[in-house]
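*Asks:* Here is a sequence together with a model predicted from it:
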Amino acid sequence: MTDKEMILDFLKKNNGVIETKQFAERGIDNKVFRRLALEGKIERISKGIYIDAEQMVDDYFIMQYRCKKGIFSHETALFIHDLCDRSPLKLMMTIPTGYNTRLLKLNDHYQFFYMKKEFHEIGKMNVLSPYGHTIAVYDKERTICDCLKKKDKLDNDIVLTAVREYMRDPERDFIKLQSYADIFKISSLVHQYMEVLA
């Protein structure tokens, strides 16, 4: 198997994403990746990361790939859970306090929220992105709590619509919502919204 064939074979097995560092250890030169890119077989999306040129670009998966500890949250999580129908202008993620990612500099595309490590994974679940890749997102109850807590930094109409949609959702879990509200010390705020929109 040639170096090119090995890379393309790995690409198929790895959801259409490849990192050059995975092949540097095997002695495969970056020139092979550049040649494949020139041939239109792969596409460079950031330093050392290429995707299958024939696949649709999955921004959710790429962001998750580049920020492995990030969990999709706030308006992005609302969209993933069908609690709002407006596609997010920026992809929003929550990362543990102190975690650093190069994506922080790209603040016209991404918005990050910090959370203490002990609370970071509460409500985390895996779902499929619109393109069929596995991504991490907060569940609906955690997302509602996060949006109410940060409502001043979000689009108020989106938050109100999302809470209304959640109230109508037959799969809503008020007990879980209440337990998260207690953890994040926003019980009265959650009650207030639930009463007004009930």
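*Replies:* Looks like it came in fine. Numbering: from 1, shown residues only.

*Asks:* alpha carbons only for contacts and neighbour counts from here, please
*Replies:* Fine.

*Asks:* who's in contact with the residue most central in space within the chain?
*Replies:* Nearest residue to the geometric centre of the chain (CA atoms, centre = their mean): Phe72, 3.4 Å. Contacts for Phe72 (CA atoms under 8 Å, 6 or more residues apart in numbering) come out as 91-94, 136-138.

*Asks:* Please tell me how far it sits from Tyr99.
*Replies:* Distance, Phe72 to Tyr99, using CA to CA, to the nearest Å: 15 Å.

*Asks:* now Lys90
*Replies:* For Lys90 relative to Tyr99 (CA to CA), the value is 20 Å.

*Asks:* now Tyr110
*Replies:* 15 Å.

*Asks:* Those two: which is more packed in?
*Replies:* Tyr110 (16 against 12; other CA atoms under 10 Å).

*Asks:* pretty sure the more buried one contacts Leu103?
*Replies:* Yes. Assessed by CA atoms under 8 Å, Tyr110 is found in contact with Leu103 at 7.3 Å.

*Asks:* How far does the helix ranked longest in the chain sit from its chain's centre?
*Replies:* Secondary structure of the chain read by DSSP state H shows that its longest helix is helix 156-168. Counting by CA atoms, centre = their mean, to the nearest Å, helix 156-168 is centred 20 Å from the centre of its parent chain.

*Asks:* do the same with stretch 151-162
*Replies:* 19 Å.

*Asks:* Comparison target, given below:
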Amino acid sequence: MRQIIYDKVRNISEKYKGYIDTEDLMKEGLTNRQIGLLTAEEKLEKIAHGHYWVNSDAYGKPEDYKAVEVARVNENAVICADSACYYMGLIDVEPQVLSIATKRSDRHKMKMNFDVCRHYFSEKAFEEDQKVFNTEYGSYKVYDIDRSVCDCVRFKNDIPKEIFDLIIEKYKKYDKRSTERLMAYAKAMRISRQVEQIGLE
């Protein structure tokens, strides 16, 4: 491939901060064939259908790249459960599988380059207590800690035991926890008994 194409890719990277969609790649003058060749040469990384990361020696992906990339593929998705506990700072061990929530009516395909555990929420439950993280690479949404701990209890079978135990241990010592909010979520999710048995009430 001609050097002019590589120079164009470098300029695209600087302009789009690393992440770019197929539509914008083509607006910048690249063809589908060139995109395919650049991907094969690992100049471009396909993060999902229609979405790319431009590889460069000058920089690497952001630390929270999984959350950023999920939001680029589906801007309505919300980081939930154990992953939300990590992004909100309750635990410092990142779960290997990213837990995300979408509305039951959401039909976006979420095939990523990393493992994702997708949970479908009702309209009302989906909208409650989302925090927005704004970064130079884009924004993403995360549920708050009290709600996320309840989600962990609810989805316990989908979470590694060591991560679940760590979340419970850290939450019991969490100085900003709200037992009232926790139990309100637990009641709404119909898991009050499980929460009480764990000793979080």
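*Replies:* Nice, I can see it. Not measured: the values here are computed from a predicted model.

*Asks:* For the two chains, what TM-score is obtained?
*Replies:* The TM-score (TM-score structural alignment, normalised by the length of structure 1) is 0.75; 193 aligned residues with a CA RMSD of 3.5 Å.

*Asks:* thinking again about what came up before, which of the contacts of Phe72 of structure 1 lies closest to Val190 of structure 1?
*Replies:* Distance ranking of the contacts of Phe72 of structure 1 against Val190 of structure 1, using CA to CA, places Tyr138 first at 17.2 Å.

*Asks:* The closest one pairs with which position in structure 2?
*Replies:* Counting by TM-score structural alignment, Tyr138 of structure 1 lines up with Tyr143 in structure 2.

*Asks:* looking at it, that match is touching Phe133, isn't it?
*Replies:* No. Using CA under 8 Å as the test, Tyr143 of structure 2 is too far from Phe133 to be in contact (10.7 Å).

*Asks:* Look at the two and report which has more neighbours.
*Replies:* Tyr143 (27 against 14).

*Asks:* show me what contacts the more buried one?
*Replies:* 78-81, 84, 128-131.

*Asks:* most neighbours, which of those?
*Replies:* Going by other CA under 10 Å, Ala81 tops the contacts of Tyr143 of structure 2 with 32 neighbours.

*Asks:* Would you mind finding the longest helix in structure 2?
*Replies:* From DSSP H, the single longest helix across structure 2 is helix 3-16.

*Asks:* What helices and strands are in contact with that helix?
*Replies:* Counting contacts by 3 or more CA pairs under 8 Å, 6 or more residues apart in numbering; DSSP states H and E, helix 3-16 of structure 2 packs against no other helix or strand.

*Asks:* residue range for the longest helix of structure 1 in structure 2?
*Replies:* Counting by TM-score structural alignment, helix 156-168 of structure 1 corresponds to 161-173 in structure 2.

*Asks:* contacts for that stretch?
*Replies:* By CA under 8 Å, 6+ apart, stretch 161-173 of structure 2 touches 82, 85, 90-91, 93, 95, 149, 152, 156, 177, 200.

*Asks:* now do stretch 79-86 of structure 1
*Replies:* Against stretch 79-86 of structure 1 from outside (CA under 8 Å, 6+ apart): 78, 87-88, 129, 140, 158, 161-163, 165-166.

*Asks:* now do 6 Å
*Replies:* Contacting residues not belonging to stretch 79-86 of structure 1 are listed as 78, 162, 165 [CA atoms under 6 Å, 6 or more residues apart in numbering].

*Asks:* Now render these as a markdown table, adding neighbour count.
*Replies:* Output for the contacts of stretch 79-86 of structure 1, formatted as a markdown table (neighbours: other CA atoms under 10 Å):
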| residue | neighbour count |
| --- | --- |
| Leu78 | 30 |
| Ala162 | 24 |
| Glu165 | 16 |
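
*Asks:* Need those in JSON lines (columns: distance to Leu189 of structure 1).
*Replies:* Supplementary listing: those in JSON lines, determined by distance: CA to CA, whole Å:
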{"residue": "Leu78", "distance to Leu189 of structure 1": "19"}
{"residue": "Ala162", "distance to Leu189 of structure 1": "15"}
{"residue": "Glu165", "distance to Leu189 of structure 1": "17"}
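
*Asks:* Mark which of the contacts of Tyr143 of structure 2 are part of helices, please.
*Replies:* Going by DSSP H, the helices hold 81, 84 from those.

*Asks:* if we can go back for a sec, now do the buried residues in the longest helix of structure 1.
*Replies:* For helix 156-168 of structure 1, burial by neighbour count (16 or more other CA atoms under 10 Å) applies to 158-167.

*Asks:* what about Glu41 of structure 2, how many residues close to it?
*Replies:* Applying other CA under 10 Å, I find that Glu41 of structure 2 has 10 neighbouring residues.

*Asks:* Alignment lookup: Glu19 of structure 1 to structure 2.
*Replies:* Glu19 of structure 1 maps onto Asp21 in structure 2, by TM-score structural alignment.

*Asks:* Please name the residues that touch the aligned partner of Cys85 of structure 2 in structure 1.
*Replies:* Superposed on structure 1 with TM-score structural alignment, Cys85 of structure 2 falls opposite Leu78. Contact analysis of Leu78 of structure 1 by CA under 6 Å, 6+ apart lists Cys84.

*Asks:* Could you do the one 10 residues further on as well?
*Replies:* Taking CA under 6 Å, 6+ apart as the criterion, Pro88 of structure 1 is in contact with Thr76.

*Asks:* go with 8 Å
*Replies:* 75-76, 79.
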